[in-house]
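Trainee: quick one, fold the following:
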Amino acid sequence: MIAWGSYLESQKTPEQRAQEAADRQAAKAKSDREAASTAAAENAEQADKRRKGFHCLSGWDGSNRALVDAVTKSLRDPSSFEHDETRITPVSPQGQHFLTMTFRAKNGFGGTNVGVATGIIRQSDCALVSWQLVSS
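Mentor: Predicted coordinates for the structure are as follows:
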């Protein structure tokens, strides 16, 4: 097989070889353009996720760890904390995101209440700037 391929290659004219080289170069250029456009699309998607604040939320349950820790420390029974939902706003001109988190926790009588906590986090490092317990 290798000998047959070598024989066919030796029978090509210079024009055929030049055309094949041009075709290979065009295919490589097309491949490079597609790779660049794919990379640009991925970068745009990542930038959009950062603008929306999703990089500050857990991929597992959608919570913000800093806000969860702050709320858990303020509860009577920290082990009863159950995260329900966290909503986040797009970045503000000040470079901050506003969070609203709903959760469940036991009250003083042993029943379970639904609580709401709000917070402000920095976009740059997702650090909790301030928070407050709205209802519990």
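
Trainee: going by C-alpha atoms from here, please, whenever you check contacts or count neighbours.
Mentor: Fine.

Trainee: what about Trp131, how many residues nearby?
Mentor: Counted with other C-alpha atoms under 10 Å, residues neighbouring Trp131 total 18.

Trainee: and it, that one's in a strand?
Mentor: Yes: assessed by DSSP: H, G, I helix; E, B strand; the rest coil, Trp131 belongs to a strand.

Trainee: what about the closest residue to it other than its chain neighbours, which helix or strand?
Mentor: Excluding the flanking residues, the one nearest Trp131 by C-alpha to C-alpha, 6 or more residues apart in numbering is Gly119, at 3.9 Å. Assigned by DSSP states H and E, Gly119 belongs to strand 112-122.

Trainee: buried stuff in the longest helix along the chain?
Mentor: The helix that spans the most residues within the chain, counting by DSSP state H, is helix 14-52. Within helix 14-52, the residues that count as buried by 16 or more other C-alpha atoms under 10 Å are Arg50, Arg51, Lys52.

Trainee: now the second one, please; I'll put the structures next to each other:
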Amino acid sequence: MKMKQKVIYISVAALTALAIGGNFMHNIETQKAEETARAEQLAKAKAEQDKRDALIAEFQSNRSSLISESQKLIGDGDPAAAQKMLAKFASLNDPTVTHLLKLSVDKLQVPQTIKKLTDELANKPDKLRAMAIYKELDHLEPSNPLWKAMIDENRAVFDHLNSQRVAADKVAARKAAVKRLFSPWDGSVHVVEQGIKARLKDPDSYKHVETRASDSGVGDVTVVTQYRAKNSFNAVITSVATAVVSPDGELVSLSMK
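Mentor: Down below sits the predicted model:
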């Protein structure tokens, strides 16, 4: 019996030692794997930084010639070459390079924009839109005399139509401003009611009856408000107030009967 127990104890001890040893080896392997991963990350980060440092050094040593050559290419009508030259250094966020890259992209899109605008002209837009297109085309293609000729040819009609549009916009803006003076609930004008109540003996007795307005389209608006309120004898009577109100809502004058 004692021998069996001894064998069991030895077996358990051996298994425990193997388990501990196995865990120890597993921990060592895990640690090595983590160290390897960290080393690889550091190496990758260093390689990327070295690459960026080399790019910065190259850019700084060639910046003046790079910019002047890119500007010349864009001016000579070869924005694609300028874009290709500048794109390498776009990640450095140099403001001049960023500007020239945008300019080169815009220049590359000019032919597409010109085609789009001329297609729109072919569909005969209204005169105001046509003039806007001619002006944009003249800006995009200043060497083409057609656009300046079309601008000159249509200028008188454009000016007339534009003045009509401006006048219509003013009328619409005034109508909108005058409309805002009146309550959507009962048609009263707040600033007029305030003025009336300020002159009443008992402001709380004020009750709006009706509001009418006269607007000539220029200057101030005449507002006539009918209301009920208590007089000096505490009798409720119907009265009329005539007010002059500016389109932006200021009370210019108030007359109460």
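
Trainee: can you find the partner of Thr72 of structure 1 in structure 2?
Mentor: Under the alignment (TM-score structural alignment), Thr72 of structure 1 pairs with Lys197 in structure 2.

Trainee: can you give me the helices in structure 2?
Mentor: Going by DSSP H, structure 2 shows helices at 2-75, 79-87, 95-122, 127-140, 145-181, 190-199.

Trainee: pipe those helices into CSV and attach distance to Ser239 of structure 2 per row.
Mentor: Below are the helices of structure 2 laid out as CSV (distance: least, C-alpha to C-alpha, whole Å):
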stretch, distance to Ser239 of structure 2
helix 2-75, 77
helix 79-87, 77
helix 95-122, 61
helix 127-140, 52
helix 145-181, 21
helix 190-199, 10
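
Trainee: nearest to Thr211 of structure 2, of those?
Mentor: Closest of the helices of structure 2 to Thr211 of structure 2 is helix 190-199, at 10.0 Å (criterion: C-alpha to C-alpha).

Trainee: against which helices or strands is that closest one packed?
Mentor: In terms of contacts (3 or more C-alpha pairs under 8 Å, 6 or more residues apart in numbering; DSSP states H and E), helix 190-199 of structure 2 is packed against strand 236-245, strand 251-256.

Trainee: how much space separates the counterpart of Trp131 of structure 1 in structure 2 from Lys148 of structure 2?
Mentor: By TM-score structural alignment, Trp131 of structure 1 lines up with Leu254 in structure 2. Separation of Leu254 of structure 2 from Lys148 of structure 2 (C-alpha to C-alpha, to the nearest Å) stands at 56 Å.

Trainee: got it, and Ser163 of structure 2?
Mentor: Per C-alpha to C-alpha, Ser163 of structure 2 is found 21 Å from Lys148 of structure 2.

Trainee: repeat for Lys201 of structure 2
Mentor: Per C-alpha to C-alpha, Lys201 of structure 2 is found 71 Å from Lys148 of structure 2.

Trainee: try Val245 of structure 2
Mentor: For Val245 of structure 2 relative to Lys148 of structure 2 (C-alpha to C-alpha), the value is 48 Å.

Trainee: next, the angle strand 112-122 makes with the helix or strand Val134 of structure 1 falls within.
Mentor: Assigned by DSSP H and E, Val134 of structure 1 falls within strand 128-135. Computed by axes from the mean of the first three to the mean of the last three C-alpha atoms, to 10 degrees, the angle separating strand 128-135 of structure 1 from strand 112-122 equals 160 degrees.

Trainee: list the buried ones in strand 128-135 of structure 1?
Mentor: Across strand 128-135 of structure 1, burial judged by 16+ other C-alpha under 10 Å covers Leu128, Trp131.

Trainee: can I get the helices and strands packed on helix 190-199 of structure 2 in a markdown table including distance to Gly187 of structure 2?
Mentor: Output for these, formatted as a markdown table (distance: least, C-alpha to C-alpha, whole Å):
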| stretch | distance to Gly187 of structure 2 |
| --- | --- |
| strand 236-245 | 15 |
| strand 251-256 | 16 |
